[in-house]
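In: Okay, structure incoming, though there's no sequence with it:
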């Protein structure tokens, strides 16, 4: 296993996911832009817009290298200056308010043969939390994790709950998922090859998992009020990505391509002053479930 092998596998996963999402949408196709990073490397940005199910989505691959900027060295607490990073990053914003936003990234980072790790995760942000969808989503993630280590799901689920928390709102971005960072054999008690295989398995599971959630909800009728709530929840999504998201910060600090970094932002969002949903409404119920440490598999 070397960095080029990892990058090639991630590039193949990007191809599989974009083909699968085009088939799922049934109307729009991805537009691709190849780009080069000043300082080393580049990537493939693929964007889909105005589809039958997907209003806006991106599936990006990158493999970049060069001198690690000073702010990133401090954040990573490393002295080495050269780096290599590769990964796939996905955000999908659907048309229907009852279809959830989904995000996934799988990535590999290397300074040298001794300093390297895998990171990534997948999380779901429903505009309306539906328990049966949450149970399905977390059940699928646990099945994937358990194939590689029984410790993965509980550890990574708890990490996601902590990471995807909007502190200034005191609510989670959605229903979480799994999130992991700096995975090494020393940290996980499994081999590099097992960690890589887990990363790839997560990538391959993306289309089947999201297709199920989309097809459950894509034809549900919705009102203008539902659409407005969707836009308000997208506002929360944008707040998290711009204030807290580590990938966004890393991309900006390593002189990444701005359009690719900010493809995660929704096409339309709204911020209303001191919006409060009606007590007992579906919107209020959703807010009550945007909390850390919910055991979705016990519901």
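Out: Perfect, thanks for sending it. Everything quoted here is computed from the prediction, not taken from an experiment. Numbering: from 1, shown residues only.
In: drop to CA atoms for contacts and neighbour counts, all remaining ones
Out: Noted.
In: Let me see the contact set for residue 14.
Out: 59, 60, 61, 88 (CA atoms under 8 Å, 6 or more residues apart in numbering).
In: Mind checking which of those residues land in strands?
Out: When DSSP state E is applied, those are split such that 59, 60, 61, 88 fall in strands.
In: picking up where we left off before, specify which member of the contacts of residue 14 is nearest to residue 36.
Out: Proximity of these to residue 36 (CA to CA) peaks at residue 61, which lies at 11.9 Å.
In: let's bring in a second one:
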């Protein structure tokens, strides 16, 4: 079987960005028609170049019916790995790198619709080393166990089609990665996360690329399901207040702990594209605690590692 090269992977990821943007615009448009015949949101596209090599396409929606702010970014950057990057990769000798990927974060208007994040990426060094990484995770403002179970079942089905060991391994990895240590809570209900996937005796580069494609192509069906199901659910200022606080937690994780954010900034990536994952508004209240036995307290009780959703 022919093994994919970086150009084939890059071309695929460009197409994945197109597919996902089309699906999101279509779903937002359907919600608009059901509501009051308003026009659904569309993505604004910016092309950018990285001074050290490469560039990308950033697409942001800020006028949607369901999506208050959504970013779908594609990048393919290259150049000399910085000292910080070499340390992160445990490398002692200088090397050039090539990195390409698609990264998505969607912040909905309705607090009953969850935030979602996905990233699929490929990294290659001039030394010949390469790997795949990525994942998809869900951050509900209010955790609905049935929705969390459905979400995890979709991911388990994708994983099981490629390796029965993947879901358990990558679900645990997501629990550990999407964790806010200074809050002692997970960012959401997790999902799957994987990194440094390389070929071995039983898994080829083509196999890994096929798995990455399956993860990427699961995004649109999963999130458009939540858009259609939840966007018209009623909410009040109380739920909007809680949404602002949960968005604040999202910001804390991305700025303090997310490796992708750090890598982008350390490699002189485009700041606007790196930070397009930020919500349009977020709130912080000093020493806030929800009322006992409230829906907000119930959600906090489920933001922990090791919940077996399926």
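Out: Arrived safely, thanks for sending. What you see is a predicted model, and the numbers here were worked out from it, not measured in a lab.
In: would you say residue 163 of structure 2 is within a helix?
Out: No: counting by DSSP: H, G, I helix; E, B strand; the rest coil, residue 163 of structure 2 falls outside a helix, being coil.
In: what number of residues lie near whatever residue of structure 1 lines up with it?
Out: Here residue 163 of structure 2 is matched to residue 149 in structure 1, going by TM-score structural alignment. Residue 149 of structure 1 has 15 neighbours, counted by other CA atoms under 10 Å.
In: Please report how far the corresponding residue of structure 1 for residue 266 of structure 2 lies from residue 109 of structure 1.
Out: Alignment note (TM-score structural alignment): residue 266 of structure 2 maps to residue 253 of structure 1. According to CA to CA, to the nearest Å, residue 253 of structure 1 and residue 109 of structure 1 sit 15 Å apart.
In: swap in residue 295 of structure 1?
Out: Residue 295 of structure 1 sits 31 Å away from residue 109 of structure 1, going by CA to CA.
In: hang on, isn't residue 267 of structure 2 packed against residue 82?
Out: Yes: under the criterion of CA atoms under 8 Å, residue 267 of structure 2 is in contact with residue 82, at a separation of 6.8 Å.
In: These two: who's more crowded?
Out: Comparing residue 267 of structure 2 with residue 82 by other CA under 10 Å, the one with more neighbours is residue 267, at 20 against 17.
In: Residue 295 and residue 109 of structure 1: who's more crowded?
Out: A direct count of neighbours by other CA under 10 Å for residue 295 of structure 1 and residue 109 places residue 109 higher, at 20 against 12.
In: according to the alignment, stretch 43-60 of structure 1 goes to what range in structure 2?
Out: Stretch 43-60 of structure 1 maps onto residues 56-73 of structure 2, going by TM-score structural alignment.
In: which residue in structure 1 lines up with residue 140 of structure 2?
Out: Alignment note (TM-score structural alignment): residue 140 of structure 2 maps to residue 126 of structure 1.
In: ok, now residue 197 of structure 2?
Out: Looks like residue 197 of structure 2 aligns to residue 183 there (TM-score structural alignment).
In: Which residues are in contact with its match?
Out: So residue 183 of structure 1 contacts 117, 118, 119, 195 (CA under 8 Å, 6+ apart).
In: From the contact counts, what lies against the longest helix seen in structure 1?
Out: In structure 1, taking DSSP state H as the definition, the longest helix is helix 192-217. Counting contacts by 3 or more CA pairs under 8 Å, 6 or more residues apart in numbering; DSSP states H and E, helix 192-217 of structure 1 packs against helix 3-25, strand 101-110, strand 116-125, helix 131-146.
In: Residue 73 of structure 1 is nearest to which of those?
Out: Here strand 101-110 is closest among those (CA to CA), at 12.5 Å.
In: Residue 206 of structure 1 against residue 16, yeah?
Out: No: applying CA under 8 Å, one finds residue 206 of structure 1 not in contact with residue 16, separated by 9.7 Å.
In: Between the two, tell me which one has more neighbours.
Out: residue 206 (20 against 15).
In: one step back: setting aside sequence neighbours, what's the nearest residue to the match of residue 140 of structure 2?
Out: Take residue 126 of structure 1 and drop its neighbours on the chain: the residue closest to it by CA to CA, 6 or more residues apart in numbering is residue 100, 4.0 Å away.
In: What does that neighbour correspond to in structure 2?
Out: Match for residue 100 of structure 1 (TM-score structural alignment): residue 114.
In: thinking its match is in contact with residue 137, fair?
Out: No: look at residue 114 of structure 2 against residue 137 with CA under 8 Å: they stay out of range, at 10.2 Å.
In: check contacts around residue 68 of structure 1.
Out: Here residue 68 of structure 1 is in contact with 80, 81, 82, 83, 254 (criterion: CA under 8 Å, 6+ apart).
In: and the equivalent of the fourth one over in structure 2, what helix or strand is that in?
Out: Applying TM-score structural alignment, one finds that residue 83 of structure 1 aligns to residue 97 in structure 2. In the assignment (DSSP states H and E), residue 97 of structure 2 maps to strand 96-108.
In: buried stuff in that strand?
Out: Buried residues in strand 96-108 of structure 2, counted by 16 or more other CA atoms under 10 Å: 97, 98, 99, 100, 101, 102, 103, 104, 105, 106, 107, 108.
In: thinking again about what came up before, right, and out of the contacts of residue 183 of structure 1, which lies closest to residue 175 of structure 1?
Out: residue 119 (19.7 Å).
In: So what's the residue count around the closest one?
Out: Per other CA under 10 Å, the neighbour tally for residue 119 of structure 1 reads 19.
In: Contact partners for it?
Out: Contacts of residue 119 of structure 1 (CA under 8 Å, 6+ apart): 106, 107, 108, 179, 180, 181, 182, 183.
In: Check the gap between it and residue 12 of structure 1 for me.
Out: 18 Å.
In: Please apply the same query to residue 260 of structure 1.
Out: Residue 260 of structure 1 is 19 Å from residue 12 of structure 1, by CA to CA.
In: Would you mind telling me which of those two has the busier surroundings?
Out: For residue 260 of structure 1 and residue 12, the more surrounded residue by other CA under 10 Å is residue 260, and the numbers stand at 23 against 16.
In: thought that one was touching residue 61?
Out: No: with contact defined as CA under 8 Å, residue 260 of structure 1 and residue 61 do not form a contacting pair (9.5 Å).
In: Spell out which residues are contacts of both of those two.
Out: Common neighbours of residue 260 of structure 1 and residue 61 (CA under 8 Å, 6+ apart) are residue 45.
In: Pull the number of nearby residues for residue 6 of structure 2.
Out: Using other CA under 10 Å, residue 6 of structure 2 has 17 other residues around it.
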